[in-house]
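Enquirer: structure for the following, please:
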Amino acid sequence: MDIAPLNQKTGYVRWMKSQGLPIHTGHGMADLRALPTAPYARMGGRAAFIQLHGMQGITGGYIGEIAPGDALKPERHLYEEVICILNGQGATELWDDHGNKKMFEWNKWSLFAPPLNTTHRLVNGSREPVRFLAVTNAPLAFDIYRDENFVFNCPYSFKDRYYGEEDYFEVGKKRYVSGMINIWETNFIPDIKSALLESLEVKGAGLRLAQFEMAGNALVGHLGEWPVGKYHKAHYHGPGAIIVGTQSVGYVLLWHKQWGIHPYSEGHEDKVVDIQWGEGSIYCPPGDWFHQHFNTGKEPARHLAVRYGSRIHPLGFKVSHQKTDDDVFRSVDEGGWMIPYEQEDPEIPKRYKAALKANGVTP
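Expert: This is a model prediction of the structure:
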């Protein structure tokens, strides 16, 4: 499999297994909205953990579900969390230790991040179940502290993250370019399927992208969109990047960089993992694995990625092996992590054209 098996002794894995919930594993899942869940005593509602091969101990995730008219229990925690609403509508109530209380509403495909260690709870204000995905860096917290009471009951307030700002959960207006990527500072995105994105052709033909910096987190992400009949250039990076399909259908190819830039023509087809994706799907490329996103649908493809790589709050383990902040956009010939179209394995575009034809899509 070219990746190490899950270590059962880490603090996070031991805690996760103690919660009595389903743990869904693999490179990816076809539809987060269809995964089985179970009642969750700690938080209320129902839940299940997501443990993808590519998380590799630096990101974690779970699915939560709230019955119509119900609410989760209030919680606070010493790890960062980014929440994407997959179904339903409702609100988040949030308060800190200084009497600052806020409430904001959300709908399907809203995205937000409760500020670090603030007390919060999600409320279902609709007549249908709410289901959401939460991506966290809880593995780091549990592996280091190994103390559930400390992680969930520490009274410290991070005033630099949140101190009752009135406009905290309004859509951010600050956008700018850092290196080669478009940055959007916002603590709330009401609809990730319609959010404004900017051109980033260096990563793929017709690609548009915006990296969101949210809640002062090191755990950030991006939204990406590309046209019918197009695909990304193959690239690799570190572990932990979770990708969720939000529009169209397609597939992603993954292979470890040790198998080179021409895995098919050099006899390593058996090392290439092919994952089908669509709305609500999830996958996570392992660290140092090339991966390439393809749109085989009849509408523009769009996805959400939650990952490290903040340009405001960089992490040492993320940047220590980089030559520049933009290595993922630089050719492998230049010491970067991306394969230009003209250098890719000829079998890749050949198979893509066949997939488009099979789906009745004209590029």
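Enquirer: please count neighbours and contacts with C-alpha atoms only from this point.
Expert: Fine.
Enquirer: what residues sit buried inside stretch 171-184?
Expert: 172, 181, 182, 183, 184 (16 or more other Cα atoms under 10 Å).
Enquirer: just the terminal-to-terminal distance for that stretch.
Expert: Using Cα to Cα, to the nearest Å, one end of stretch 171-184 lies 10 Å from the other.
Enquirer: how far off centre is that stretch?
Expert: 18 Å (Cα atoms, centre = their mean, to the nearest Å).
Enquirer: residues in contact with that stretch?
Expert: Residues outside stretch 171-184 that contact it (Cα atoms under 8 Å, 6 or more residues apart in numbering) are 185-190, 198, 200, 209-213, 311, 325-326, 329.
Enquirer: one more time with 7 Å
Expert: 185, 186, 187, 188, 189, 198, 209, 210, 211, 212, 213, 326 (Cα atoms under 7 Å, 6 or more residues apart in numbering).
Enquirer: what is the burial count for the first one?
Expert: Using other Cα atoms under 10 Å, residue 185 has 19 other residues around it.
Enquirer: now swap in the fourth one and tell me
Expert: Residues near residue 188, counting by other Cα under 10 Å, number 22.
Enquirer: hmm, back to that, now, which of the buried residues of stretch 171-184 sits nearest residue 258?
Expert: The nearest member of the buried residues of stretch 171-184 to residue 258, counting by Cα to Cα, is residue 181 at 27.3 Å.
Enquirer: ok, that closest one to residue 224 distance?
Expert: Note on residue 181: its distance to residue 224, by Cα to Cα, is 11 Å.
Enquirer: and what of residue 339?
Expert: Per Cα to Cα, residue 339 is found 18 Å from residue 224.
Enquirer: for residue 311, same thing?
Expert: Applying Cα to Cα, the value for residue 311 to residue 224 is 17 Å.
Enquirer: could you also give me the structure for this next sequence, so I can compare it with the first?
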Amino acid sequence: MPDKRSRSGESSALQKERMKDMQIRYGVLWAYEEWMGKEGIPIYEGLAGVENVAELPRRPWARMGGLGTFIQLEGTKQTGALHYVVEIPAGAALEPEKHLYDELIYVLRGRGLTELWQEGGPKRSFEWGEGSLFALPLNTRHRLVNGGREPVLLFAATNAPVVMETFHNTDFIFNCNYNFTDRYRGEADYFLAGKERHQVGVRPVWETNFIPDMRTALLDDMFVKVAGGQITFFNMAGWVWNHASEWPVGRYHKAHYHGPGIVLLGLNSEGYALVWPKEYGPHPYQDGHGDKVIRAPWKPGGIYAAGAGPGEWFHQHFNTGSEPARHITFGAGGSRFGERMSREGKNVDAAHISLRNGGRLVEYEDEDPEIRRQFIKALKKNGVECTMAPVTYRTDPLPANF
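Expert: Just a heads-up that it's a prediction; the model follows:
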């Protein structure tokens, strides 16, 4: 658990120094941090992850109702993403609200329903349960209700920091009466699970605003990063490039790198992630930089970032549990610009191309041998066998300009 001296476990002096540095370079977060501090709930500040967000302390949230806590990881601050957990007690509901930022919600436990409506439009509702994933249409008034006898626990991803820095006016953000009818018009079938699936470049995409159970939803085969791997991207109420992926027991993903902002939520199995700055290369242990590698354990309800600060980071996902691992990847907002780029001809993904061919992917034969040694040791501790093919490591140098 975090040290009482600070919310992240760091010393207060180190945390203040880090925050000062972040504010100097990334002022986009100032307005949101000021608002967040006035909400009266805990703020968990961490480096790379939280093993189980359900275990974070929650306190009464006067504006929202229920009990909540904010989560800020260093690897998300640069992109304007922020996450929170909120609990709805049995027989209770959250206060109705609307806002000008996008919000994507995953149900960690419990069941209930969401009521939503626009000014002058019909009121709609849909039910959800543990494992459900849904996005709330922009600026649509909504109310989340606990429909069971046990507390409901929700995990939410938002792009609120960007919106707050843009307007610097919370009254406008939470009380604007404009109806974004290009996104939602009160359709009766809006929150039925969508059936349309198509290909956007190299990515399989599911058009849906509601997924009843993300833990068992059908995913598409994609073996580029791990043998037996599956992945599906989903477009939900304007959110794009968020996706779910699964891979078999006894295996791990190839490492790849990109910039900050991505957060992954564990759904099934358990394991850990390794993240380290790109500047230390694909062989951090071998080159004497093992102390720069961050290990973030996860289990169902655990989150971790694909980086732990500004710049580009290598990251890698490991399944050490006895069942296939599945997680959801959350980006930082609801722009469809990326989809337009792909439809206009971007049919490759650098994260699927080897470093040796100008991409961002580390093939198994090019990775640091210590990575596999650690994985096999972790599997043995859990009584799980490694199911990966043997590897022969290459000794010829990688391109210097990857």
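Enquirer: tell me which of the contacts of stretch 171-184 of the first structure fall in strands.
Expert: Under the assignment DSSP state E, the contacts of stretch 171-184 of the first structure contribute 185, 188, 189, 198, 209, 210, 211, 212, 213 to strands.
Enquirer: tabulate the residues you listed (TSV), appending distance to residue 270 of the first structure.
Expert: Output for these, formatted as TSV (distance: Cα to Cα, whole Å):
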residue	distance to residue 270 of the first structure
185	42
188	42
189	40
198	36
209	32
210	34
211	34
212	36
213	38
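Enquirer: tell me the two of those that are most distant?
Expert: Counting by Cα to Cα, the most remote pair of those is 188 and 198, 18.1 Å apart.
Enquirer: center of the first structure - which residue?
Expert: The centroid of the first structure falls nearest to residue 306 when counting by Cα atoms, centre = their mean (2.6 Å).
Enquirer: helices along the second structure, start to end?
Expert: Using DSSP state H, the helices of the second structure run over residues 12-25, 30-38, 160-167, 170-175, 337-343, 369-382.
Enquirer: point out the most buried one among the ones you listed.
Expert: Burial of the helices of the second structure is given as mean neighbour count (mean count of other Cα atoms under 10 Å); helix 160-167 ranks first at a mean of 19.
Enquirer: where does that one end up in the first structure?
Expert: With TM-score structural alignment applied, helix 160-167 of the second structure matches the range 138-145 in the first structure.
Enquirer: then stretch 98-116 of the second structure?
Expert: Going by TM-score structural alignment: stretch 98-116 of the second structure matches residues 76-94.
Enquirer: tell me how far the ends of that stretch are from each other?
Expert: End-to-end distance of stretch 76-94 of the first structure (Cα to Cα): 10 Å.
Enquirer: now swap in stretch 317-330 of the first structure and tell me
Expert: End to end - Cα to Cα - stretch 317-330 of the first structure spans 20 Å.
Enquirer: what's in contact with it?
Expert: Under Cα under 7 Å, 6+ apart, the answer for stretch 317-330 of the first structure is 179, 180, 202, 203, 235, 236, 237, 309, 336, 337, 338.
Enquirer: between those residues, which sits nearest residue 129 of the first structure?
Expert: Taking Cα to Cα as the measure, residue 129 of the first structure lies nearest residue 309 of these, at 33.0 Å.
Enquirer: distance of the closest one relative to residue 59 of the first structure?
Expert: Shown here: residue 309 of the first structure relative to residue 59 of the first structure, a distance of 13 Å by Cα to Cα.
Enquirer: more crowded one of the two?
Expert: Taking neighbours as other Cα under 10 Å, residue 309 of the first structure and residue 59 compare with residue 59 leading, 25 against 21.
Enquirer: how about the nearest residue to the more buried one, chain neighbours excluded?
Expert: residue 137 (4.6 Å; Cα to Cα, 6 or more residues apart in numbering).
Enquirer: and that neighbour, how many neighbours?
Expert: When neighbours are counted by other Cα under 10 Å, residue 137 of the first structure registers 23.
Enquirer: now do residue 258 of the second structure
Expert: Neighbour number of residue 258 of the second structure under other Cα under 10 Å is 19.
Enquirer: in contact with it, which residues?
Expert: 312, 313.
Enquirer: counterpart of it over in the first structure?
Expert: For residue 258 of the second structure, the residue aligned by TM-score structural alignment is residue 237.
Enquirer: now the strands for the stretch 201-350 of the second structure?
Expert: Taking DSSP state E, counting those that start in this stretch as the criterion, the stretch 201-350 of the second structure carries its strands at 203-207, 210-211, 220-221, 230-236, 239-247, 256-258, 263-268, 271-277, 294-298, 303-305, 313-319, 325-330.
Enquirer: residue 49 of the second structure corresponds to which position in the first structure?
Expert: Matched by TM-score structural alignment, residue 49 of the second structure corresponds to residue 28 in the first structure.
Enquirer: same thing with residue 139 of the second structure?
Expert: So residue 139 of the second structure corresponds to residue 117, using TM-score structural alignment.
Enquirer: got it, and residue 284 of the second structure?
Expert: Residue 284 of the second structure maps onto residue 263 in the first structure, by TM-score structural alignment.
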